[in-house]
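Engineer: Got a predicted structure plus its sequence, pasted below:
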Amino acid sequence: MHSDQIDITLDVVRQLVDEQFPRWSSLPISQVDVSGTDNALFRIGDQLAARFPLRGSDTAAVRIEIKHEAEAAQTLLGSTPFPTPEPVAFGEPGPGYPLPWSVQTWLPGTTASAADPGASVLFAQDLASFIRGVRSIDTGGRIFSGSRRGGDLRDHAEWMEICFNSSEHLLDVPALRRLWAGFRELPPPASVDVMNHGDLIPGNVLVANGRLAGILDVGGLGPADPALDLVGAWHLLDDVPRTALRDDLGCDDVEWERGKAWAFEQSMGVVWYYVDSNPGMSKMGQRTLERLVANKS
């Protein structure tokens, strides 16, 4: 998926686990087919999962990032009615893999990419409950810092131009440019930053019996625009459930539009970037853009 991607095989994972965590040497290991783009995932037995970063050349920086992800996971535990991964252990570089890695608890369920709960009002209400729980976490006075989604929409103008130019053979770019022109002029949030999961896409959402069963990839937890987690309304839900989520959260018009804008920014980036290397991710972006265009009024 990336020009600088690190490949890791099942044999290498088996050796790393056996050498660094001999207490798990008797457990079977299998690679998990996931739509994620940042980590390779391997299941250890029935209750554990090992995550291996796919990119990075600075071992110290990757170690800091993994520790940050673990701290975020620990902060999120118990803050919502839904299970999230619990950090278990940290692995070190070894033969065949040059970076630190991590082990966390395995959560049962089917990803929303496969289960597609978009027509369910009950699922939408579950998602609203999760968002409320995350927002209730104390920011400790922190505010958004960084260059990814969750700050000022206008800071993404250069990236969006790259996306538009790279998508001309895939999408109706003139129509999408007009949509973005309105989004980038939205006023800033009226309230202070709140905690957000930051990446509520179908591959990070688990479903069981049509209800929300868990949330994955929680390392992006942090303070941001209160509208950021509303991307889930567009990535995951059809019209009627989406309205139910909005009503449940009590979003005003500007917050709702900003949520649409963040979903738009994310989708424009994944459609062209992953069109060949991760078709599922690309199609997710296309579907979200179709929903946004259909609801542009």
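Structural biologist: On my side now, so go ahead.

Engineer: okay, CA-based contacts and neighbour counts for the rest of this
Structural biologist: OK.

Engineer: Can you point out the buried residues in stretch 259-271?
Structural biologist: The neighbour-count check on stretch 259-271 (16 or more other Cα atoms under 10 Å) flags 259-271 as buried.

Engineer: Just the residues contacting it, thanks.
Structural biologist: Stretch 259-271 is contacted from outside by 149-150, 153, 156, 160, 163-164, 167, 180, 183-184, 227-232, 234-235, 281-286, 288-289, 292, using Cα atoms under 8 Å, 6 or more residues apart in numbering.

Engineer: try 6 Å this time
Structural biologist: Identification of contacts with stretch 259-271 by Cα atoms under 6 Å, 6 or more residues apart in numbering yields 163, 183, 227, 228, 230, 231, 282, 285.

Engineer: okay, pairing it with this:
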Amino acid sequence: MSGWDASRPGMATDASVPASATDASPMSATGASPVRQAPDAPPADVASDPSLVAALVAAQHPDLAGPVREVASGWDNTVFRLGERLAVRMPRRELGAHLVAGEQRWLPELAPRLPAPVPAPVRVGRPALGYPYPWSIVPWFDGVDAASVAPADRGEAADGLAGFLAALGDPRAPAPADAPANPYRGVPLVDRDPITRERIDAAVAQGLVDASAAAVLDAVRADALAAPVWAGPPVWVHGDPHPANLLLEASGSLAAVLDFGDLTLGDPACDLATGWLTFDAAGRARFRAAIEARRETDAADWRRARGWAVALGLAIVTAVGVDGRVGRIGAHALAEVVAEAR
């Protein structure tokens, strides 16, 4: 579960290869579907398989031992289903181990104040049996991955997602000073501006957007940069509340929020970008109204949020194009921004 900038991405460099969706969906029901593999994932530092996971669980948490099967291999973690109600997240890279450690530290503290389920570890695993990293046993959430649902059909999730983000980023409960730092999420948009401008040019050069759309995106980028910066205390920022990290009920309402690897502190407008990443115009209006009913926002917050949508959408499409599960998220965000701003 992760971001769209390099390394898992977003935590080391800003070279941008998408990761997010690939680690998110394993938390949803997969039935007998084949293992989902992350496209173009970097080589694993260490391998894990069902027999290793079963042995680790049996040795360290014998009361939870049960059938184990692999369900997904992402950029940073391989995910195994443990019995019917649990999953095991096994870092496949050292960077993933750092992210799992952050989730182990913060999600149990945050989960009680959040109005939607999150994969807070129910048990923590130690390195053993030749496996070098910490690992987690987390809840298994049944539901539908929002990235597999058409944007026009995601509107029922707007209220739940707004409530979740309002609770997470509540200025009355700011993030502590020792919250995880992330140079690519929650920061002032000026910090991302050079790479965003480069990506606009790259998107045109690659034929991903035409010159007219690029001009609109550049104008939105400039407008977001000119908006007053976040003046409140640094708040908790999920970092990647895009459709592949959202799980839906059969009714379309929000079932769970996944992937807290990019959890950080900073400007909540970063998370508000989901209005363009996740929804169409009607859903976005519903999402905005639900946010504004729960916490004070102003026009500057939404200008910056739309700037974040441009930055993140460009990061996706210049990395993987506009097709495929992840590419469609970025393409949708950019199309929504352009349609709204024209």
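Structural biologist: Now that the structure is in, tell me what you want to look at. A quick note: this is a predicted structure, and the numbers were derived from the prediction, not measured.

Engineer: Among the buried residues of stretch 259-271 of the first structure, which one sits closest to residue 127 of the first structure?
Structural biologist: Among these, residue 259 lies closest to residue 127 of the first structure (Cα to Cα), at 14.5 Å.

Engineer: name the element the aligned residue in the second structure for that closest one belongs to?
Structural biologist: Per TM-score structural alignment, the equivalent position to residue 259 of the first structure in the second structure is residue 305. Using DSSP states H and E, residue 305 of the second structure maps to helix 299-320.

Engineer: three-state assignment of residue 40 of the first structure?
Structural biologist: Three-state assignment for residue 40 of the first structure (DSSP: H, G, I helix; E, B strand; the rest coil): strand.

Engineer: now for it: what does it line up with in the second structure?
Structural biologist: So, by TM-score structural alignment, residue 40 of the first structure is matched to residue 78.

Engineer: Measure how buried that match is and give me the count.
Structural biologist: Each residue near residue 78 of the second structure was counted by other Cα atoms under 10 Å, and the total is 28.

Engineer: which non-adjacent residue is nearest it?
Structural biologist: residue 90 (5.2 Å; Cα to Cα, 6 or more residues apart in numbering).

Engineer: Just list the residues touching residue 204 of the second structure, thanks.
Structural biologist: Counted by Cα under 6 Å, 6+ apart, residue 204 of the second structure has contacts residue 210.

Engineer: The strand or helix carrying it to helix 299-320, inter-axis angle?
Structural biologist: Element membership for residue 204 of the second structure (DSSP H and E) is helix 193-205. Put simply, helix 193-205 of the second structure runs at 50 degrees to helix 299-320, going by axes from the mean of the first three to the mean of the last three Cα atoms, to 10 degrees.

Engineer: how about the strands of the stretch 101-250 of the second structure, start to end?
Structural biologist: 123-125, 135-139, 144-145, 235-237, 246-248 (DSSP state E, counting those that start in this stretch).

Engineer: Identify whichever of the ones you listed lies nearest to residue 179 of the second structure.
Structural biologist: strand 235-237 (8.2 Å).

Engineer: If you count contacts, what does the closest one end up packed against?
Structural biologist: Applying 3 or more Cα pairs under 6 Å, 6 or more residues apart in numbering; DSSP states H and E, we find strand 235-237 of the second structure packed against strand 264-266.

Engineer: and for the strand it packs on, what span of the first structure is it aligned with?
Structural biologist: Under TM-score structural alignment, the match for strand 264-266 of the second structure is residues 222-224.

Engineer: Residue 169 of the second structure corresponds to which position in the first structure?
Structural biologist: Aligned partner of residue 169 of the second structure by TM-score structural alignment: residue 135.

Engineer: Just give the nearest non-adjacent residue to its match, would you?
Structural biologist: In space, residue 135 of the first structure comes closest to residue 195 once its chain neighbours are excluded; the distance is 4.9 Å by Cα to Cα, 6+ apart.

Engineer: So what's the residue count around the one you found?
Structural biologist: Neighbour number of residue 195 of the first structure under other Cα under 10 Å is 27.

Engineer: any idea how far residue 80 of the first structure is from it?
Structural biologist: 12 Å (Cα to Cα, to the nearest Å).

Engineer: Same question for residue 117 of the first structure.
Structural biologist: Residue 117 of the first structure is 20 Å from residue 80 of the first structure, by Cα to Cα.

Engineer: So which of those two has more stuff around it?
Structural biologist: Set residue 117 of the first structure next to residue 80 and count neighbours by other Cα under 10 Å: residue 117 wins out with 25 against 18.

Engineer: With adjacent residues omitted, what lies nearest to the more buried one?
Structural biologist: Using Cα to Cα, 6+ apart, the closest residue to residue 117 of the first structure is residue 210 (6.0 Å).

Engineer: Tell me the residue in the second structure aligned with the one you found.
Structural biologist: Residue 210 of the first structure maps onto residue 252 in the second structure, by TM-score structural alignment.

Engineer: I figured its match hits residue 156, correct?
Structural biologist: Yes: between residue 252 of the second structure and residue 156 there is a contact under Cα atoms under 6 Å: 5.2 Å.

Engineer: Quick check, central residue of the second structure?
Structural biologist: residue 240 (2.7 Å; Cα atoms, centre = their mean).

Engineer: Check the alignment and tell me where that residue lands in the first structure.
Structural biologist: Looks like residue 240 of the second structure aligns to residue 199 there (TM-score structural alignment).

Engineer: Can you find the partner of residue 154 of the first structure in the second structure?
Structural biologist: By TM-score structural alignment, residue 154 of the first structure lines up with residue 190.

Engineer: And that match, how far from residue 287 of the second structure?
Structural biologist: For residue 190 of the second structure, the distance to residue 287 of the second structure - Cα to Cα - is 26 Å.

Engineer: Would you mind telling me which of the two has more residues around it?
Structural biologist: More crowded of residue 190 of the second structure and residue 287, by other Cα under 10 Å: residue 287, with 26 against 15.

Engineer: quick revisit: so which of the contacts of stretch 259-271 of the first structure would you say is closest to residue 174 of the first structure?
Structural biologist: Set against residue 174 of the first structure, the nearest of the contacts of stretch 259-271 of the first structure by Cα to Cα is residue 163 (12.3 Å).

Engineer: Can you get me a residue count around the aligned residue in the second structure for the closest one?
Structural biologist: Using TM-score structural alignment, the partner of residue 163 of the first structure in the second structure is residue 199. For residue 199 of the second structure, the neighbour count with other Cα under 10 Å is 22.
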